[in-house]
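Student: Just need the structure, nothing else, for what follows:
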Amino acid sequence: MRRKRRAVGFAVAAALTVAAAVTVTQTAMADPAAEIDWKPCKDADGDVECGTIEVPVDYAKPDGKKIKIGLAKRAATNPEARVGSLMVDPGGPGGSGVDMVKGSKIGSKQLQEKFDFIGFDPRGINTSTQIKCDEEQLAAARSVGVPTTKKKFAKLAKANKKLADGCRKLTGPLFDHADNLHTVEDIESARKALGDEKLNFLGYSYGTLMGQQYAEKYPKNIRSMVLDGNMDHSIESPWEFASTETAAVERNFNSFAKWCDETKDCALYGEDTTKVYGELRDAARAGKLKDPENGDPIDFYAFSERASLINESPAWPEVAKDLKVLRDGKGQLKLDGKAKAEPVEYVFQSMFCSDWDVSIKNFGEWRDITDRLAEEYPNTQWSSYVGTLTSCIGDPVKTTNPQAPLEIDGAPPLVMIGNLNDYATVYEWSEVAAEQSGATLITYEGYGHTIYGRGVECVDKPVESYLIDLEVPDSGLSCESQETPGGGDSGRRSGAPGTGPWAGR
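Tutor: Here you go, the predicted structure:
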């Protein structure tokens, strides 16, 4: 356990000048259901109950059309010692708090004794009223891939708009009311329906934005809040988003290459890992890299996806083996580079594009971003999470919750957590969010995306002391990495980068 954070290798995003704060619209609250009709959940791990509450589609029209918000409850194991409810969201768009609570116990035995764990499904997702999209239109938009020509850019813009229009037709007005400001109101409605005087909230990844903006709107309704792997909603431009994401991947690649060059068990030991990677990357860009098993071409973005587990140090040996297979042109690739099957439920475009004004106006702007990434981050040149920006090309969804610095006034002490080598919600974002909110930041010096609940005592113990007893962790608390390169599964909460808790492409 350390008390002083290590320096980060490049400037913190908090130093950026924000041109103007955007005023968050204050919306009217509708009274939620007075009581939740809890019933046993299907396919739950243990005694878990499920229920729903009814909320307005549009909180500005509280008497208008209603939707359902899904909840799950794993009751405190010691009712006499119960502190209250702890609402959890594992991150999204697409993350299900209901499935998280149904599928596993959270935290220590002591924490389980003290809290009812409440899984929360954001609007549009899973057991909440879903955003539905046409599967063929979704597949068509995804099949365009990352636009590398003006023609493909125009094709993607058209496909994105067609997809959004199809989602609107299938879903109705919910599609255009899925921004985080509405989610904040849903959390408040759930708090009231649960009968809790104050909210206890544990949010991961995109769920941290839910917590941050709840604290802005309802600061005095919070008892405790832990946000792990924070979004920075004050990012001003597509370039800043793309740059901060790619910088983290470049930093992790340099650590991987150093390890490989110094470790005899690495498949590329003694061969200059950076050079091997660079030659494969350039071959992929030139259309000359092929899968040795079937001869299928592997383009730059597919190659980057396959190599993205450089961001998880336990996977480094497998990454090196795959790079050697590609270099030698023989053998079997181990890491999955194929796109996942597409669900009919699809909330990403509606939620992300309404929360982030990161529209790319034309192919020239997009090409400038990708060219600059290649120049400033010469090894990796890309992060899969930069691909999230492509969902908003063509302006298919109106941005109703644009970026602005956090302004939280009157909230109790909040706790944030950031992994130094996080590749998704990068560490600098957590630093900015903590500085803007006044939250206490716990730094984990390891790899992976989010960390609470993965058995790191230096993180878990102060977090749980805060949740149970409201004991605020020491300022500047930093926890040493517990990952060992090649040491087995990293315990990731999500899949490979680009298919994780809030990636849409």
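
Student: From here on, just use CA atoms for contacts and neighbour counts.
Tutor: Will do.

Student: how far does stretch 164-178 stretch from start to finish?
Tutor: Distance between the boundary residues of stretch 164-178 (C-alpha to C-alpha, to the nearest Å) amounts to 13 Å.

Student: contacts for that stretch?
Tutor: In this structure, residues lying in contact with stretch 164-178 by C-alpha atoms under 8 Å, 6 or more residues apart in numbering are 57-58, 123-124, 130-134, 137, 349-351, 354, 396-398.

Student: For E35, which non-adjacent residue is closest in space?
Tutor: Nearest non-adjacent residue to E35, counting by C-alpha to C-alpha, 6 or more residues apart in numbering: A193, 6.0 Å away.

Student: Now do the SS call for that neighbour.
Tutor: When the structure is split into helix, strand and coil by DSSP: H, G, I helix; E, B strand; the rest coil, A193 lands in helix.

Student: ok, so what distance separates it from L199?
Tutor: In terms of C-alpha to C-alpha, A193 sits 12 Å off from L199.

Student: State the number of residues packed around the residue lying closest to V456 once chain neighbours are set aside.
Tutor: What sits nearest to V456 in space, not counting adjacent residues and going by C-alpha to C-alpha, 6+ apart, is Q482, at 7.4 Å. Q482 has 14 neighbours, counted by other C-alpha atoms under 10 Å.

Student: isn't the residue nearest to E35 right next to I36, touching?
Tutor: Yes - A193 lies in contact with I36 (C-alpha atoms under 8 Å); the separation is 6.7 Å.

Student: Give me the common contacts of the two.
Tutor: I53.

Student: Let me see the residues that make contact with the longest helix along the chain.
Tutor: Of all the segments of type helix in the chain, defined by DSSP state H, the longest one is helix 238-262. Helix 238-262 has contacts (C-alpha under 8 Å, 6+ apart) with 235, 266-274, 310-311, 313, 316, 320, 358-360, 369, 373, 377, 379-383, 385-386, 389, 421-426, 428.

Student: run the last query once more with 7 Å
Tutor: Contacts made with helix 238-262 from outside it, assessed by C-alpha atoms under 7 Å, 6 or more residues apart in numbering, are listed as 235, 266, 268-270, 272-274, 310-311, 316, 358, 369, 373, 377, 379-380, 382-383, 385-386, 421-424, 426.

Student: I only care about the residues you listed that end up buried; give me the PyMOL line for that.
Tutor: Buried residues within the contacts of helix 238-262, by 16 or more other C-alpha atoms under 10 Å, are selected in PyMOL with:
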select buried, resi 235+266+268+269+273+274+310+311+316+358+369+373+377+379+380+382+383+385+386+421+422+423+424+426
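
Student: Identify those among the contacts of helix 238-262 that sit within helices.
Tutor: Filtering the contacts of helix 238-262 for helices - DSSP H - leaves 273-274, 316, 369, 373.

Student: Those residues: which two are farthest apart?
Tutor: W316 and I369 (28.3 Å; C-alpha to C-alpha).

Student: Another sequence for comparison is provided below:
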Amino acid sequence: MLARRVIAAGATTALALIGPAAVTEAAEPDPDLGRFYQQRIGWEPCKPTEGQTGELLDSVRDMECGTLSVPIDYADPRKGAIALAVSRFKTQASGKDRKGSVVFNFGGPGESGVDGLAAFRDEAAQIAKHYDLVSFDPRGVARSSPVHCGGEDKTKQLKGEGPSPPDTGAAAVDEAKRIAAECHDKTGPLLDHVGTINASRDMDVLRQALGDHKLNYLGISYGTRLGAVYASQFPNKTGRMVLDAVDTLQASAKQDVLAQTKGLQQALDAFFVACAQQNCELGTSPQEVRASFDQAVVKLADGRTVTAADSEQFSGADLQSAVRTALYSQASWPVLSSGIAALLQESDPSVLISLNGAMDETAAGNSDEALLAVNCADDPERPADPVKEFDTVRSQLAAESPYFGPNAAGRAVACAGWPAGTDYIRRINHPGAPKILVVGGKGDPATPYVWAEDTAKRLGSGVLLTYEGEGHGAYTASQCVRTKADAFFATGALPKEGTSCPAEVPAE
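Tutor: Have a look, this model is predicted:
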């Protein structure tokens, strides 16, 4: 998924501890952390959660779950500990064929790794021939002491993904400050320690608990930021690492939302072209498809809704959510065109509702709240005048995309009211880790290709593999990319620098 992001006197002080001195690698763990590095995970069968059905339910029943204890504050382990939820599929390999574990992070920040792993088992079947497949809910996420900020609806509204996003800079900044205060009040001391710096250190404790000398890792979207931070903090503990759909290490919140809005609009334009080429229900030319899409937008404009069979109301914000979800995977484009056609011809939103529902089946709670907390902890910049920043960004976003842009300006000021985060991630540059496979997609709507190019350079050891097609994340979209990544995990063999994989159009 998209790479997603107190107000007490002590908050600034606590975050200040997450600086260069707190994140340098030690060849041996700090003695005060010994009890964490000496633990082993007690694995038990996972318990399915409500809403998990079919193949996903079968997958959960085959998965093992456990917990990992980590300190709230690595600078002072005496402040207490939290338990992280972890999961694994154990490999059937033995002897020389067994190579340890591969740890996964599927994005966010804020997505549940436990749920994500259950849904990812088939895609990782080749990796599972040699490795245990392992993931975890990072600190502050889902089952791992979740961050709470007064409800997902509030943070979605601020990002422009709800029915009533802030329409002025003053309203956006006031709401951001209210959410920040509520995050602090409802989450408590952990909020000062939820950023990627600490999640990376948790991952090193996990590596040791799994019995691996080095961390083998596959990160997607935000998971690439987490992987890059680990490679910088622990270069000598970094094993075979693949970073796919690469999140930025450098962009400000303003640059981030502008780049992603531009990417979404480019993906929407590509959808219009692809739909027309396939003589879809919406038209036989890109112009006709666009006109049909615009009719659907108008149908739900100004607060209008349509009623689903179960009496659920479907709004313009719901339509935009379904469109955004579909643009992440080209395999969903036929579903999107069918859904828009049904909405126009029969006022039936059920197909579009199914697109939004597909994201909910594996969800475990607080992804938007955790996204906000992690991104604010990772971002050292705060606009000097956030109200002016909102107004400026809003006009720029509208120019990039009249559909996605106007409501998204709140993302540029979402950290108003939070103390400045660490600048460590911005300073990552040639950390000395071994070769890392960095995968960038030319048509990625959420993480622009230039971010993959930049991260490969900043890691120093990054080998860039280019996917020429559409969608967010190439490992699942491209057999070519998947084959090369699987070969790297199996043998250590990397593609040559400059290798690209052609676009693959999903079969209908």
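
Student: TM value for the aligned chains?
Tutor: Structural agreement between the overlaid chains, expressed as a TM-score with TM-score structural alignment, normalised by the length of the first structure, amounts to 0.78; 454 aligned residues with a C-alpha RMSD of 3.6 Å.

Student: how close does the residue nearest to V456 of the first structure get to V459 of the first structure?
Tutor: Q482 of the first structure sits 11 Å away from V459 of the first structure when distances are taken as C-alpha to C-alpha.

Student: And for T171 of the first structure?
Tutor: Taking C-alpha to C-alpha as the criterion, T171 of the first structure is separated from V459 of the first structure by 41 Å.

Student: correct me, but G287 of the first structure touches D299?
Tutor: Yes - taking contact to mean C-alpha atoms under 7 Å, the distance of 6.1 Å between G287 of the first structure and D299 places them in contact.

Student: ok, these two, which is more surrounded?
Tutor: A side-by-side neighbour count of G287 of the first structure and D299, using other C-alpha under 10 Å, places D299 first with 19 against 13.

Student: before we move on, back to that, and the residue nearest to V456 of the first structure, what pairs with it in the second structure?
Tutor: Per TM-score structural alignment, the equivalent position to Q482 of the first structure in the second structure is E504.

Student: Check which helix or strand that match maps to.
Tutor: Following DSSP states H and E, there is no helix or strand that holds E504 of the second structure.

Student: so it touches Q479, yeah?
Tutor: No - E504 of the second structure is beyond contact range of Q479, at 8.2 Å (criterion: C-alpha under 7 Å).

Student: So the nearest residue to L323 of the first structure once chain neighbours are set aside, which state does it fall into?
Tutor: The shortest distance from L323 of the first structure to any residue that is not its chain neighbour, by C-alpha to C-alpha, 6+ apart, is 7.1 Å, and that residue is Y277. For Y277 of the first structure, the assignment made with three-state DSSP gives helix.

Student: what's the spacing between Y277 of the first structure and N254 of the first structure?
Tutor: Using C-alpha to C-alpha, we find Y277 of the first structure at a distance of 11 Å from N254 of the first structure.

Student: got the buried residues for stretch 456-472 of the second structure?
Tutor: Neighbour-count burial for stretch 456-472 of the second structure flags 456, 458-472 (criterion: 16+ other C-alpha under 10 Å).

Student: ok, now stretch 162-171 of the first structure?
Tutor: Neighbour-count burial for stretch 162-171 of the first structure flags 162-168, 171 (criterion: 16+ other C-alpha under 10 Å).

Student: Please identify which of the ones in helices among the contacts of helix 238-262 of the first structure is nearest to D99 of the first structure.
Tutor: Minimum distance to D99 of the first structure across those is 30.0 Å, recorded for W316 (C-alpha to C-alpha).

Student: Please enumerate the strands of the stretch 301-450 of the second structure.
Tutor: 306-307, 313-314, 436-443 (DSSP state E, counting those that start in this stretch).

Student: Pick the most buried one from those.
Tutor: Looking across the strands of the stretch 301-450 of the second structure with neighbours counted as mean count of other C-alpha atoms under 10 Å, the highest average goes to strand 436-443: a mean of 26.

Student: Could I get the full set of helices for the stretch 401-508 of the second structure?
Tutor: Using DSSP state H, counting those that start in this stretch, the helices of the stretch 401-508 of the second structure run over 449-459, 479-491.

Student: and A140 of the first structure, which of the three is it?
Tutor: Three states are possible here, and by three-state DSSP the one that applies to A140 of the first structure is helix.

Student: secondary structure element for the nearest residue to it once chain neighbours are set aside?
Tutor: With sequence-adjacent residues excluded and distances taken as C-alpha to C-alpha, 6+ apart, A140 of the first structure is closest to A159, at 6.7 Å. Secondary structure from DSSP H and E places A159 of the first structure in helix 150-171.

Student: follow-up on the earlier one: so the residue nearest to A140 of the first structure sits against S143, correct?
Tutor: No - in this structure, A159 of the first structure sits apart from S143 without contact. The criterion is C-alpha under 7 Å, and the distance is 9.6 Å.

Student: Comparing the two, which residue is more hemmed in?
Tutor: Under the neighbour definition other C-alpha under 10 Å, A159 of the first structure and S143 were set side by side, and A159 has more, 24 against 12.

Student: still on that earlier bit, out of the strands of the stretch 301-450 of the second structure, flag the one nearest E123 of the second structure.
Tutor: Taking C-alpha to C-alpha, strand 436-443 is the member of the strands of the stretch 301-450 of the second structure nearest to E123 of the second structure, at 16.3 Å.

Student: what angle sits between the closest one and helix 479-491?
Tutor: Calculated by axes from the mean of the first three to the mean of the last three C-alpha atoms, to 10 degrees, strand 436-443 of the second structure forms an angle of 170 degrees with helix 479-491.

Student: how about strand 436-443 of the second structure, which residues of the first structure does it hit?
Tutor: Counting by TM-score structural alignment, strand 436-443 of the second structure pairs with residues 414-421 of the first structure.

Student: Show residues contacting that stretch.
Tutor: By C-alpha under 7 Å, 6+ apart, stretch 414-421 of the first structure touches 224-230, 248, 252, 427, 430, 434, 439-450.

Student: Stretch 120-128 of the first structure now?
Tutor: By C-alpha under 7 Å, 6+ apart, the surrounding residues in contact with stretch 120-128 of the first structure are 68-72, 87-89, 94, 96-98, 129-131, 178, 183, 347.

Student: Now, the residues you listed that are in helices?
Tutor: 97-98, 183.

Student: Aligned counterpart of V184 of the first structure in the second structure, please.
Tutor: Taking TM-score structural alignment as the criterion, the aligned counterpart of V184 of the first structure in the second structure is S200.

Student: Confirm for me that that match is in contact with L226.
Tutor: Yes - at 6.2 Å, S200 of the second structure counts as touching L226 under the criterion of C-alpha under 7 Å.

Student: which residues in the stretch 1-150 of the second structure form strands?
Tutor: In chain order, the stretch 1-150 of the second structure shows strands spanning 44-45, 64-71, 81-89, 100-105, 131-136, with DSSP E, counting those that start in this stretch as the criterion.
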